[in-house]
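Novice: Coordinates for the following, if possible.
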Amino acid sequence: MYDLTAFQRDILYVIAGRDEPHGLAIKDELEGYYENEINHGRLYPNLDDVVDKGLVEKGEADKRTNYYTITARGQRELEARRECEAQYVGELLSNSE
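Specialist: Below you'll find the model as predicted:
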């Protein structure tokens, strides 16, 4: 996951936390987190990147709407990232006590 941007990692977290979200649902979640509008020119190329890396699968709900699911590899990458974060955040929290 070292080659992902923070935005791409956030996309993975959103997809992993939802049941086959479509692009606009992912966009809405990210806008809530970033408190800014996410334009289509930013979202969809980044979705394509995580699909191309094998972290997400894209399916077709209908002719106009795609949905996204996390792959097993994407899930493993997220778990590894969370373990890394827990290591550093855990140290930070234990040092502040």
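
Novice: from here on, contacts and neighbour counts on C-alpha atoms
Specialist: Fine.

Novice: Let me know how buried the closest residue to Ile70 other than its chain neighbours is, in neighbour terms.
Specialist: In space, and not counting its chain neighbours, Ile70 is closest to Val56: 4.5 Å by Cα to Cα, 6 or more residues apart in numbering. By the other Cα atoms under 10 Å criterion, the neighbourhood of Val56 contains 24 residues.

Novice: How much space separates Val56 from Arg9?
Specialist: Note on Val56: its distance to Arg9, by Cα to Cα, to the nearest Å, is 11 Å.

Novice: what do you get for Gly41?
Specialist: When Cα to Cα is the yardstick, Gly41 and Arg9 sit 17 Å from each other.

Novice: So these two - more neighbours on which side?
Specialist: Neighbours per residue (other Cα under 10 Å) separate Gly41 from Arg9, with Arg9 holding more: 20 against 8.

Novice: Correct me if wrong, but the more buried one is in a helix.
Specialist: Yes - membership of Arg9 in a helix is supported by DSSP: H, G, I helix; E, B strand; the rest coil.

Novice: starting at the chain centroid, how far to the helix or strand where Val51 lies?
Specialist: The secondary structure element spanning Val51 is helix 40-52 (assigned by DSSP states H and E). Using Cα atoms, centre = their mean, to the nearest Å, the mean C-alpha position of helix 40-52 is found 11 Å from that of the whole chain.

Novice: Would you do the same for the sequence below? I want to compare the two.
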Amino acid sequence: MHDLTGFQRDLLYVINGFDQPSGQSVKEELEDHYDGEINHGRLYPNLDTVVNKELVEQGELDRRTNYYAITEAGEDAIQERREWESQYIDL
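Specialist: A predicted model of the protein is given here:
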């Protein structure tokens, strides 16, 4: 996960938190978090990146709508990141 941007990490967290969200659902969740609009030119290339890195799988809900699901590699990457963060954050 060290080679991902913060935005790409946020994509993983959001996708992990939902059951096969659509790109639109991911976009809406991130817009709530970022307090602003996330345009398609930012969202979909970054989704493609995490798919290409095999951290997320992409499937088809219907002809117009894709879903995204975290892969085992994606879950492992999140877990490794959380372990690394926990060294520096005492909650």
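
Novice: Fetch the TM-score of the aligned pair.
Specialist: The TM-score (TM-score structural alignment, normalised by the length of the second structure) is 0.98; 91 aligned residues with a Cα RMSD of 0.7 Å.

Novice: Please list all residues in contact with Thr65 of the second structure.
Specialist: Thr65 of the second structure sits next to 22-23 when contact means Cα atoms under 8 Å, 6 or more residues apart in numbering.

Novice: In the first structure, what sits opposite it in the alignment?
Specialist: Taking TM-score structural alignment, the alignment pairs Thr65 of the second structure with Thr65 from the first structure.

Novice: quick one on the thing from earlier: any idea how far Leu93 of the first structure is from the residue nearest to Ile70 of the first structure?
Specialist: Distance of Val56 of the first structure to Leu93 of the first structure, given as Cα to Cα: 32 Å.

Novice: Return the angle between stretch directions for the host helix or strand of Gly32 of the first structure and helix 40-52.
Specialist: Remark: Gly32 of the first structure resides in helix 23-34, with elements defined by DSSP H and E. What separates the directions of helix 23-34 of the first structure and helix 40-52 is an angle of 110 degrees, with axes from the mean of the first three to the mean of the last three Cα atoms, to 10 degrees.

Novice: Pull up the aligned stretch in the second structure for helix 23-34 of the first structure.
Specialist: Residues 23-34 of the second structure are matched to helix 23-34 of the first structure when aligned by TM-score structural alignment.

Novice: And that stretch, what's buried?
Specialist: Of the residues in stretch 23-34 of the second structure, those buried under the neighbour-count criterion (16 or more other Cα atoms under 10 Å) are 23, 25-27, 29-30.

Novice: ok, back up a step: which residue in the second structure lines up with the residue nearest to Ile70 of the first structure?
Specialist: So Val56 of the first structure corresponds to Val56, using TM-score structural alignment.

Novice: neighbours of the closest residue to Asn16 of the second structure other than its chain neighbours, just the number please.
Specialist: Of all residues not flanking Asn16 of the second structure in the chain, Ile70 sits nearest, at 5.6 Å (Cα to Cα, 6+ apart). Applying other Cα under 10 Å, we find 26 other residues in the vicinity of Ile70 of the second structure.

Novice: Hmm, Ile70 of the second structure is touching Glu57, no?
Specialist: Yes - because the distance of 6.3 Å satisfies Cα atoms under 8 Å, Ile70 of the second structure is recorded as touching Glu57.
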